[in-house]
Structure formats: structure tokens, C-alpha cells
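S.K.: Need a 3D model of the following:
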Amino acid sequence: MGDMEQLVDKGIDLLPWISEMAINLLIGIVIFIVGRFVAHKVAHWCERRMLKSSVDKAVAGFCSSILYALMFAGVILMALGQIGVQTTSFIAILGAAGLAVGLALQGSLSNFASGVLIIILRPFKSGDFIDAAGQMGTVDRIELFHTYLRTPDNRIIIAPNSAVMGGSIVNYSREKTRRLDLVIGISYDADIRLAKSIMEEIVSADERVLKDPAWVIAVSELADSSVNFNLRPWVAAADYWDVRADLLEKIKYTFDERGIGIPYPQMDVHVHKQAS
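M.R.: The predicted structure follows:
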């Protein structure tokens, strides 16, 4: 009985400590949940304010990601402090383990550093159509570790920032004008002067083709089965694909109407009959 009474007395003595720990744990969980929610809302609000102030969408997204990460780290420290964890010791332990963490997360750190370089150097901005990291698409946003591209068929490509900055970046939207580089082949028995005249008429009639710089139509190659022309008109960057499709279609229709042949690959099959 004496041992049982001692255990009960110890339990009663520990009760205030247990209840205090439970309350602190509950408060810590509440701080974490509420703090995370507030951090998300504040970061989102700051992003919307930057967008209203005409800040580029990519920059606004990157800055809001950094703000959220910092606030979230602060929330974690506050929650740990409420539970009773010595945050100063916790920070010291993190600092001591920084090298190991850095080696383990060197890919993520590289992505973060590349994201900072993208924001500083500005090789592209939100809305630009680019070719980077082996992918093509319109830049949607830039976050801490990834760049989001939207393809013409409405797929989202999430490319690591280090892969984007680690290779060549082709920005199709940086300049206001672009040159179409079309190769038009005609058959050898077709009239070269007539074919050139037809293409000149079609290009001249299209108001989207710029007069300056001047367009070029010239024979580029006497190929194996065709005489090839280089057709190089300049257009506004926004009109590039529409003008390209329209010119090719009009050239094909007009060549057919006026007897200009467009060759295509052919294969001759010779059958040798052996005498039985």
C-alpha cells in the first residue's frame, strides 16, 4: 500500500506539469496552424499588391515565395518556443548542421540561387515565350526553386531554376519583330520567274508583313528534286504564327492554280522478272 500511495502522490505532483505541457503543446499547435494560415494570406496579399503596382508577375511570385518562407520559419520557431524547446539551442544546432544540410540540399540551394539570378538579370519576364531547359512555353511565374511555363496546348511545365539558367535561353518575345524563314521548293520544269512573282504578290498583299526591314525572296539552292527559294518577310512578333500559316496556305493554292509544281519525295520501284 505504501508504494501505491507514493505512486499516486508522484502522479498528483506531476499533474500540474503534465497539464501545463498539454496546454503548451495545444497552444503551439494553434500557433503553427494559425501562423501558417496568416503567412499564406500575407504573402498572397503582398503578391496582389505588387501586381497592382505593375510589378512583373514573375518577380511578384518570387518575392511572395521568399516572404512566405521567412514567415513560416518564424512561425515554426514561435511554436517550438511555446512548447518549451530552447529556440536559441535549436538555431545553434541548425547552424552546426548547416554544412551537412547544405550538401544534402545542394540541388535546392542551386535552384534558389538560380532563381535569384533570374530575378536580377531578367533574361525573361512573365508572359514571354521562351525555350529553356529543353522546354518551350510562356513564362507564368517564378518561385523559389522552379519556373512555371505554360505550353500552347495549356500544359504546365515546372522547370528547376538551375536547369533554366544552366543552358541557353531563347526568348521569342524580347524583340517586337521577328523574321519568317520559309523554304519554298518548286519543280525544275516550273517557271522560276513566275514562281518568284507569285510569292512577291502574296507577300506584298499581306498588310501584316512589314516594309522595313524589307522582305527577301531569292533562290537558295538547286536541290536534288527541287529549286528552293528562301522567303524571309519580317512581321510583328505577335503575328508570327498566323502570318506563317497564311503565307504557306496562299502559296500552295496559288501555285496549284497557276501550274507551279511543288515536288515531293518519290521512290521508283523496278521489278526484274527472272526467266523460269
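S.K.: When you work out contacts or count neighbours from here on, use the C-alpha atoms and nothing else.
M.R.: Will do.
S.K.: contacting residues around residue 105?
M.R.: Going by C-alpha atoms under 8 Å, 6 or more residues apart in numbering, residue 105 touches no other residue.
S.K.: Give the helix, strand or coil label for the spatially most central residue of the chain.
M.R.: When the chain is reduced to its mean C-alpha position, the closest residue under C-alpha atoms, centre = their mean turns out to be residue 149, at 2.8 Å. Here residue 149 is recorded as strand under DSSP: H, G, I helix; E, B strand; the rest coil.
S.K.: Also this sequence, please, to line up against the first:
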Amino acid sequence: MEQQATEIIVASRAALTQASALAVQYSFSILGALVLLVLGWFLSRLLHRWALSGLSHVRGIDMTLAHFFANILRYAVLILVFVTVLGQFGVQTASIIAALGAAGLAIGLALQGTLQNIAAGIMLLVLRPFRVGEYIETKDVTGTITEVGLFATELRTSDGLYRLAPNSTLWNTPVTNYSRERTRKHDLQVTVPDNRDIDDEIDRLLDIAREDPTIESAPAPQVFIDSLGESSATLTLRYWVSTPQWFRTTREMNRRVRIAFGQKLGGPEPEPAPAE
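M.R.: Okay, here's the model as predicted:
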């Protein structure tokens, strides 16, 4: 009995000693892990603010894109800290990194369309083929840009409707931007019978154009004979106007020339007015 009691006491002391050693060992690991987590958290916040501040001062970088890259940097630091903390407890981090890579690949394949929109959104924000407030037209989408996001672009149509277009559809198709250039050209055609003096009609068209203050003086308005018929000639009045005034000026010139010549006007019909 005494021998058994002695063996129990010895085993208990050995177990207590081992438990104390493990407690000391893992207490330092836990303390180190907590320190790493706290430092990693503050470092990620600091790098996030630094990246956001730095990118916001770069000319041409959209704030949406700046927030996106700053968040990527922050979460990359947090993931690195998490993997390092697991290494403190003897976890094989190589297998974790491989698992994260496999999970990322699987998620990428599952969200292929979404990632395509994100990539297109980044290119749209970097290259800026259009900005908020500009009026654009594509094969499928027409309207005024209200917001350019990472996934989709919001537009307002000329009749006041809301439209959401995935970024990939805007990136993979030609885009006509009606608001980007400072001035725009307009051709207005008038048919003149042979019994009228062509030079007088040309001067009259030029006088009408010069009376409008919104029409650019350089390049100056010009009138030329576009085509000849059996008993008439088609004159084209070509002028340039500032882009914000283009729609109003073209409509007003149509009205004034229609009154002056008393006939139906030719030439391409102006595009719908961009939504305000």
C-alpha cells in the first residue's frame, strides 16, 4: 500500500511538473499571439490610412479605387498576422497557405463573372473613358453617368429612368462620350431651288449662325454646297458649339432656319438631350 501511494505521489508530481511546463510554454505563446494580433491590427489600420491618404493625392485615382486598394492592403496584413499567430502554436502554416490558395482559386472560379466586373471596374476607374455627369452611348446602354462602382455603373436615361450596367458590358464595347470634348460640330442642311441665288442663300445662313452667341467663332461657321439635284441644291451649314450648349443651340438653329427658309430641314437629327 505504501509503495502504491508513493508511486501515485511521484506520478502526480511528474504530471504537475509537466503541466506547469506546458502552461509556461503556452502562456508565452498565447501572450506572443495576443501581442502579434494587437500589433497586426494597429499596423493594418495604419497602412490602410497611409495608403488611402497617399492614393487620394495621386492625380486621376478615383476614391472608390483608392478605398479598394487600401482595403486589399489591410486584409493582406491581417491574413499574414493570422498565419503567423498559428505558427506560434506549431501549426503547419504551409498547409494553411496551400488551403487558402485552393479556396481562393475555387472562389475565383465560382465568382468568375463578378471578378470580371471588378477587373473592368478597375480599368474604367483608372482609364476614365467617362466620368460622373457625362452623357455616353454604347450599343446597349445610353444615359448620363451617376456613379462608377467596382461592380457596376449607374446611369440616368434621357427620360429620367434609372439604369444599372455591369462594368464588363461597358468595358468590352465601344463607348461614345458626348460630354468629354469641349466643343461639338453640327451640320444643318437646307434645300435651295434653282430660281434662288446660291450666294445670297449662303450669306443668309451665315448671318443666322453669326447671330447666335453660343456658336463658336473659331472654327468659324461655314456653308458649302453638299449636293446638286435636277432643280435644286442642298446647302450644308456647319458650325461648332460648346458641348453644354449643343442641344439647345441645335434646336434653336433648326427653328430659326426653318422660319427663314420655310421648308423642312435636312441633315442628321440631334441626339436626345442628356438628363440634367
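S.K.: TM-score of the superposition?
M.R.: The TM-score (TM-score structural alignment, normalised by the length of structure 1) is 0.59; 205 aligned residues with a C-alpha RMSD of 4.0 Å.
S.K.: circling back to that earlier point, tell me the residue in structure 2 aligned with the residue nearest to the centre of structure 1.
M.R.: If you follow residue 149 of structure 1 across to structure 2 using TM-score structural alignment, you land on residue 155.
S.K.: list the contacts for its match?
M.R.: Counted by C-alpha under 8 Å, 6+ apart, residue 155 of structure 2 has contacts 142, 143, 144, 145, 146, 147, 162, 163, 164, 165.
S.K.: which non-adjacent residue is nearest it?
M.R.: Computed as C-alpha to C-alpha, 6 or more residues apart in numbering, the closest residue to residue 155 of structure 2 that is not its neighbour in sequence is residue 145, at 4.5 Å.
S.K.: And the helices in structure 2?
M.R.: 2-56, 63-88, 93-110, 112-127, 167-171, 198-211, 246-261 (DSSP state H).
S.K.: residues contacting residue 243 of structure 2?
M.R.: Per C-alpha under 8 Å, 6+ apart, neighbours of residue 243 of structure 2: 178, 179, 181, 182, 183, 184.
S.K.: measure whatever residue of structure 1 lines up with residue 143 of structure 2 to residue 149 of structure 1 for me?
M.R.: For residue 143 of structure 2, the aligned residue in structure 1 is residue 137 (criterion: TM-score structural alignment). From residue 137 of structure 1 across to residue 149 of structure 1, the span is 5 Å (C-alpha to C-alpha, to the nearest Å).
S.K.: that older thread, arrange the helices of structure 2 in TSV, one row each, with mean neighbour count and distance to residue 219 of structure 2 as further columns.
M.R.: Formatted as TSV, those follow (neighbours: other C-alpha atoms under 10 Å; distance: least, C-alpha to C-alpha, whole Å):
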stretch	mean neighbour count	distance to residue 219 of structure 2
helix 2-56	14	38
helix 63-88	17	38
helix 93-110	12	53
helix 112-127	18	30
helix 167-171	20	33
helix 198-211	16	12
helix 246-261	16	15
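S.K.: Please enumerate the shared neighbours of residue 137 and residue 149 of structure 1.
M.R.: Taking C-alpha under 8 Å, 6+ apart as the contact rule, residue 137 of structure 1 and residue 149 both touch residue 157.
S.K.: Need the counterpart of residue 38 of structure 1 in structure 2.
M.R.: The alignment leaves residue 38 of structure 1 without a partner in structure 2, by TM-score structural alignment.
S.K.: Quick one: list the elements packing against whichever strand or helix holds residue 38 of structure 1.
M.R.: In the assignment (DSSP states H and E), residue 38 of structure 1 maps to helix 2-52. On a contact count with 3 or more C-alpha pairs under 8 Å, 6 or more residues apart in numbering; DSSP states H and E, helix 2-52 of structure 1 meets helix 57-83.
S.K.: so how far is the helix it packs on from its chain's centroid?
M.R.: 24 Å (C-alpha atoms, centre = their mean, to the nearest Å).
S.K.: got it, and stretch 197-206 of structure 2?
M.R.: 48 Å.
S.K.: who's in contact with residue 71 of structure 1?
M.R.: Contact analysis of residue 71 of structure 1 by C-alpha under 8 Å, 6+ apart lists residue 39.
S.K.: Leaving out sequence neighbours, find the closest residue to residue 62 of structure 1.
M.R.: Using C-alpha to C-alpha, 6+ apart, the nearest residue to residue 62 of structure 1 is residue 143, at 4.5 Å.
S.K.: before we move on, the earlier item: I'd like to know how far the match of residue 149 of structure 1 sits from residue 46 of structure 2.
M.R.: Residue 155 of structure 2 sits at a distance of 35 Å from residue 46 of structure 2 (criterion: C-alpha to C-alpha).
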